[in-house]
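Chemist: sequence first, predicted model second:
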Amino acid sequence: MEDLKPSPANSSPLTPLGFLDRAATVYGDCPSVVYGDTVYTWSQTRSRCLRVASSLAAAGFGRGDVVSVVAPNVPAMYELQFAVPMSGAILNCINTRLDRRTVSVILRHAESKLVFVDHQFRSLVLDAVSLFPPTDHRPILVLIASDDEEEEAGDGQKGLKELSSWADFNSTYESMVDRGDPGFQWVRPLSEWTPMVLNYTSGTTSSPKGVVHCHRGLFMIVVDTLIDWPVPKQPVYLWTLPMFHSNGWTFPWGIAAVGGTNVCLRKFDGPAIYHLIERHGVTHMCGAPVVLNMLSGGSGNGDKPLKAPVQILTAGAPPPAAVLHRTESLGFTVSHGYGLTETAGLVVSCAWKPQWNRLPADERARLKARQGVRTVSFAEVEVVDPKSGVPVKRDGSTLGEIVLRGACIMLGYLKDPAGTAKCMDPSGWFYTGDVGVMHPDGYLEIKDRSKDVIISGGENLSSVEVESVLYTHPAVNEAAVVARPDEYWGETPCAFVSLKAETGRACPTEKEIIAFCRAKMPHYMVPKTIVFKDELPKTSTGKIQKYVLREIAKSMGSPKSRI
């Protein structure tokens, strides 16, 4: 059989973009996207995506160009998950919670050629672009306008440039749809290893990590996730997970693959979620543990059980046992997993065993809070000694670094070969920087994060970056930031601070330190708690003992009120 080799017939590049073609053929008249009173079918969604891709290509955007999007979960955001890569360009979705400085850094680092801007974030992007150095190329801006603005531009009396509020924009999203070609032959990747998306792990202004994923990896994790959760044909999926989070864990492409209905919403709270569940018969949704708090916190549904079960997939900080119990008592079925921006989605899931249903509620919640085992098509997950690379004992207590190996691991970090080489071991492992244990039954559990990452409301934030801002305060001598448990957000930043002995001014209060931080960083990164100490605990070599501070923060429990 040695003479049997790969051929063009069996080597067509894998890509999730083809799911849209199939959805239009199989589910053409079925609803694809619902947003308020607007409903599109799969045939219409495919046509709109091809039109936008056609307009991008006609304007000269294509292979290798980065096209960014700053938008909430509206129909345009969903369509751009297909339209941008269908033009051959690389899609970059930017977190709308970032501040203008961070957005500016990302746009410059990515060398974005064009940015689609939702009208709600017009000022954010314009301010970000204004921070570009004079010699830097500025991206073309396209406005995702509100319905009222579209009507104003479409009355035939005013062009885009004549509208004062739109003077900085080249065109609108809907105008690109209107002038595009629905018969456009979308640009298939030359190789399945061709980059398709660029996502940033955090909003760091010093060393942004742009994660590049290829068509092949995204195809593999889409199929893997649909099998592992599992997701049936034609589900009704509620978009409570931001699509800017690793492309919504690849569900824009996944829901197309199974011909489901995407229920989009600009913003949400407990009452909005319950209303849409009842109105549209929602069957599936994703979100950080903070979403579970919204659902189980007594708001929105009056603690009444659901008329039909709703599947929820959550990841990030392990959901507290009490929150899990409250959520499931209302009729939600919670699944828990683990993934990173570098894996494009969840590659570890807490695969549930039927016999666990007979256990007490607290024990079930404890088991469900573990991250679990590798997903169906992912290759390997291990916990190893970071020095020797040898797997640790499967005793549920021996700590090690979590390492991964599988098809959906990123190609690497953009413009950062050293960072890529540091986490990609020559032996074939991706080192996550997360610390965990392996239980005797083969289930993984995260215990700590060696990268000092805090997960707050589903957002990953670096304690080092918060500390760097605290150190700019004239009265701060030392600063260390750790995670404090929070029943609502999962975790929030807690800053331990020592002050300079003589500053010639009154000592700052907790509120003043928080206000100082709010003026210098995205609000979700701002410490919610400030603890003043004469001196921070240190090792013999002078390093701050963060594990001591973590125990103090943990013992403080969840804050009584939220800032």
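Modeler: Right, received. Where do you want to start? Numbers count the residues shown, from 1 in each chain.
Chemist: going forward, measure contacts between C-alpha atoms and count neighbours the same way
Modeler: OK.
Chemist: show me what contacts the residue nearest to residue 108 when sequence neighbours are not counted?
Modeler: With sequence-adjacent residues excluded and distances taken as CA to CA, 6 or more residues apart in numbering, residue 108 is closest to residue 132, at 7.6 Å. With contact taken as CA atoms under 8 Å, 6 or more residues apart in numbering, residue 132 is in contact with 104, 108, 138.
Chemist: out of everything not next to it in sequence, what's closest to the spatially most central residue of the chain?
Modeler: In the chain, the centroid-proximal residue (CA atoms, centre = their mean) is residue 245; its distance is 1.8 Å. Excluding its sequence neighbours, the residue lying closest to residue 245 (CA to CA, 6+ apart) is residue 95, at 7.3 Å.
Chemist: and for residue 329?
Modeler: Excluding its sequence neighbours, the residue lying closest to residue 329 (CA to CA, 6+ apart) is residue 305, at 7.3 Å.
Chemist: doesn't residue 552 make contact with residue 537?
Modeler: No - counting by CA atoms under 8 Å, residue 552 is not a contact partner of residue 537; they are 11.5 Å apart.
Chemist: second structure follows, compare the two:
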Amino acid sequence: MDQLNPRAPNSSPLTPLGFLERAATVYGDRPSVVYNTTTYTWSETHRRCLQLASSIVSYGIKRSHVVSVVAPNIPAIYELHFAVPMAGAVLNTINTRLDARTVAVLLRHGESKLVFVDYQSSSLVLEAISLFPHNSPRPILVLIADDESKTPSSLASGFYSTYETMVQKGDTEFNWIRPKSEWDPIVLNYTSGTTASPKGVVHSHRGMFIVALDALLVWSVPEQPVFLWTLPMFHANGWTYTWGMAAIGGTNVCLRRFDAAVIYAAIHRHGVTHLCGAPVVLNMLSNSPDNRPLKNQVHILTAGAPPPAAVLLRTESLGFTVTHGLGMTETGGLVVSCVWKPQWNRLPATERARLKARQGVRTAGMTEVDVVDPETGLSVKRDGLTLGEIVLRGGCIMLGYLKDPEATSKSMRENGWFYTGDVGVMHPDGYLEIKDRSKDVIISGGENLSSVEVESTLYSHPAINEAAVVARPDEYWGETPCAFVSLRPELKKKPTEKEIIEYCRDKLPHYMVPKTVVFKEELPKTSTGKIKKFVLREMAKAMSWPMASRL
């Protein structure tokens, strides 16, 4: 058998781009993208992506050139997930809520050659380009108009063409550029910016192929689902469901913007079966006065932050089926999932919610997941109590951080693990649970306490809508828990700081009880729904230091 080596027929590079070709054949007459009054079929989406890819190449874009897009969840950004890499280029999706300075930094760092810009972000991108140094090369700008019939006859200054013009002028018979190696880069994703400066995460065709299929398997997504895009496609490529929906002929229902009322309306109008979102989306749906009985089962996949058990309980009481997992920009998508066991259905609702709040076990596509002592690298006890850092290894881990070998080496160690920076525990049944980001652990009087546990207790308070807990400097304890909360708008009587502290004291160990509660109308969030704890930490630091508290 030693003479049986890889050969050309069995060594074609793995890439998720092939999903689109197959979809055009198998699901050609089925709806692929739905947006307002526009509907495309899979054969039409395949043709449009080929045309767009050929036009991108005609602009001088070559292998490994970076092509960026600044757009919300509209058909164009979905199509660009195929068209850009089909042109041999690397797709870079940029958060639409960033400021011009940050957009300028990302475009220059990634050396973008071509930028597709939604018309609502045109002024943002033009301002970002104006911040480039005088002698710095400028990318070609292409305008995405929501309605091409309303596009001015003459383009705004700075734009070379429109998106639809590029599609219509493209070659329907274009022979798309396949990767030479499955390790070729396919996307450049910048981290959300919740921690210091965003880093450029580069993923390969191989990694995205693995995680896209793995994401379908772990969520048990059947053929031809109706997928509602409540998760931004610019966030880790929509956890790879951009490509995944092509693999199974799903219908992508696109939303430019949404709130709870819009989500419920879309669910009932289109017969939505699946949607993704951070816990803030669950909180929005469960607290909305617009909720109505669901006509069909709707599955929600949540990740991005540990969801409080109380929020999970409220969401599932409305008829949603929630799956919870762990993923990062650096992993491309979900790598840990709380795989449900049938016997857990016999448990009380509160216990089911507590179990589901755990991140779970590795997905089938991951090689290994563990919780280790960050100093020794040894596995921590499986007691659900001993804290350690969550580490991963598997085929979907990033190639590395663009132009940052030091950060790449720090996270991807020679011992074969990728260090996530998440602090967690391993339970006796082999399920892991995130307790905090390493930077969010609060050390009070020498005790390490989990802000996530305190937040989960706060979310169970009937008056609290959102909660986040950060460290506040303290002369005596070093740090104490400081809770920022928003209250439900329909309340007639609002609780006091003392009442919330007393509520926590009845449910938490003494040292974990918040010493300060700050009421806010709304907590600051990133565009992906994560609460901006770095902003809250600065607010807590800016507060005057309390007198030595010995409560």
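Modeler: Ah, there it is. Remember, predicted model here, so these are calculated numbers, not experimental data.
Chemist: please state their TM-score.
Modeler: For these two chains in superposition, a TM-score of 0.83 is obtained (TM-score structural alignment, normalised by the length of structure 2); 486 aligned residues with a CA RMSD of 2.9 Å.
Chemist: circling back to that earlier point, now for the residue nearest to the centre of structure 1: what does it line up with in structure 2?
Modeler: Aligned by TM-score structural alignment, residue 245 of structure 1 pairs with residue 235 of structure 2.
Chemist: would you check how far apart whatever residue of structure 2 lines up with residue 380 of structure 1 and residue 439 of structure 2 are?
Modeler: Using TM-score structural alignment, the equivalent of residue 380 of structure 1 in structure 2 is residue 368. Noted for residue 368 of structure 2: a distance of 24 Å to residue 439 of structure 2, by CA to CA, to the nearest Å.
Chemist: check which helix or strand covers residue 403 of structure 2.
Modeler: Under the criterion DSSP states H and E, no helix or strand holds residue 403 of structure 2.
Chemist: what's the burial count for it?
Modeler: Look at residue 403 of structure 2: counted by other CA atoms under 10 Å, it has 13 neighbours.
Chemist: quick one: contacts for the counterpart of residue 330 of structure 1 in structure 2?
Modeler: Here residue 330 of structure 1 is matched to residue 318 in structure 2, going by TM-score structural alignment. When contacts are counted by CA under 8 Å, 6+ apart, residue 318 of structure 2 touches 286, 291, 293, 294.
Chemist: which of the three states applies to the third one?
Modeler: Reducing the assignment at residue 293 of structure 2 to three states with DSSP: H, G, I helix; E, B strand; the rest coil gives coil.
Chemist: tell me the counterpart of it in structure 1.
Modeler: Aligned by TM-score structural alignment, residue 293 of structure 2 pairs with residue 305 of structure 1.
Chemist: next up, the contacts around residue 183 of structure 1.
Modeler: Contacts of residue 183 of structure 1 by CA under 8 Å, 6+ apart are 47, 50, 51.
Chemist: do the same with residue 120 of structure 1
Modeler: By CA under 8 Å, 6+ apart, the contact list for residue 120 of structure 1 reads residue 71.
Chemist: go on, the one 5 residues further on?
Modeler: For residue 125 of structure 1, the contacting residues are 70, 100, 103, 104, 117, taking CA under 8 Å, 6+ apart as the criterion.
Chemist: what's the first helix or strand after the helix or strand hosting it?
Modeler: Here residue 125 of structure 1 sits within helix 122-130, counting by DSSP H and E. Note on helix 122-130 of structure 1: by DSSP H and E, the next helix or strand toward the C-terminus is strand 140-144.
Chemist: buried residues, that next one. List them.
Modeler: Neighbour-count burial for strand 140-144 of structure 1 flags 141, 142, 143, 144 (criterion: 16 or more other CA atoms under 10 Å).
Chemist: also stretch 350-366 of structure 1?
Modeler: 350, 351, 364, 365.
Chemist: for the last one, give its distance to residue 352 of structure 1.
Modeler: Using CA to CA, we find residue 365 of structure 1 at a distance of 11 Å from residue 352 of structure 1.
Chemist: aligned to residue 345 of structure 1, what sits in structure 2?
Modeler: The alignment partner of residue 345 of structure 1 in structure 2, by TM-score structural alignment, is residue 333.
Chemist: what about that match, how many residues nearby?
Modeler: Using other CA under 10 Å, residue 333 of structure 2 is surrounded by 28 other residues.
Chemist: contact partners for it?
Modeler: Taking CA under 8 Å, 6+ apart as the test, what residue 333 of structure 2 contacts is 211, 212, 215, 236, 239, 240, 327.
Chemist: go again using 10 Å as the cut-off
Modeler: Taking CA atoms under 10 Å, 6 or more residues apart in numbering, we find residue 333 of structure 2 in contact with 207-208, 210-212, 214-215, 235-241, 303, 325-327, 396-397.
Chemist: wait, isn't residue 482 of structure 1 in contact with residue 528?
Modeler: No - with contact defined as CA atoms under 10 Å, residue 482 of structure 1 does not count as touching residue 528 (11.0 Å).
Chemist: so what sits against both of these two?
Modeler: Shared contacts of residue 482 of structure 1 and residue 528 (CA under 10 Å, 6+ apart): 492, 493, 494, 495.
Chemist: which one of these is nearest residue 128 of structure 1?
Modeler: residue 493 (25.4 Å; CA to CA).
Chemist: please name the nearest non-neighbouring residue to residue 65 of structure 1.
Modeler: residue 89 (5.0 Å).
Chemist: OK, contacts around that neighbour?
Modeler: Neighbour list for residue 89 of structure 1: 53, 56-57, 61-68, 83, 113, 187, 195-197 [criterion: CA under 10 Å, 6+ apart].
Chemist: ok, back up a step: how many residues are close by the match of residue 380 of structure 1?
Modeler: For residue 368 of structure 2, the count of nearby residues is 15 (other CA under 10 Å).
Chemist: for residue 498 of structure 2, same thing?
Modeler: Other residues near residue 498 of structure 2 number 11, with proximity taken as other CA under 10 Å.
Chemist: structure 1: which residue goes with that one?
Modeler: Under the alignment by TM-score structural alignment, residue 498 of structure 2 pairs with no residue in structure 1.
Chemist: give me the mean deviation of the lengthiest helix in structure 1 from structure 2.
Modeler: Among the segments of structure 1 that qualify as a helix by DSSP state H, the longest is helix 42-58. Superposing on structure 2 and averaging over aligned pairs (mean CA distance after the TM-score superposition for structure 1), helix 42-58 of structure 1 comes out at 0.5 Å.
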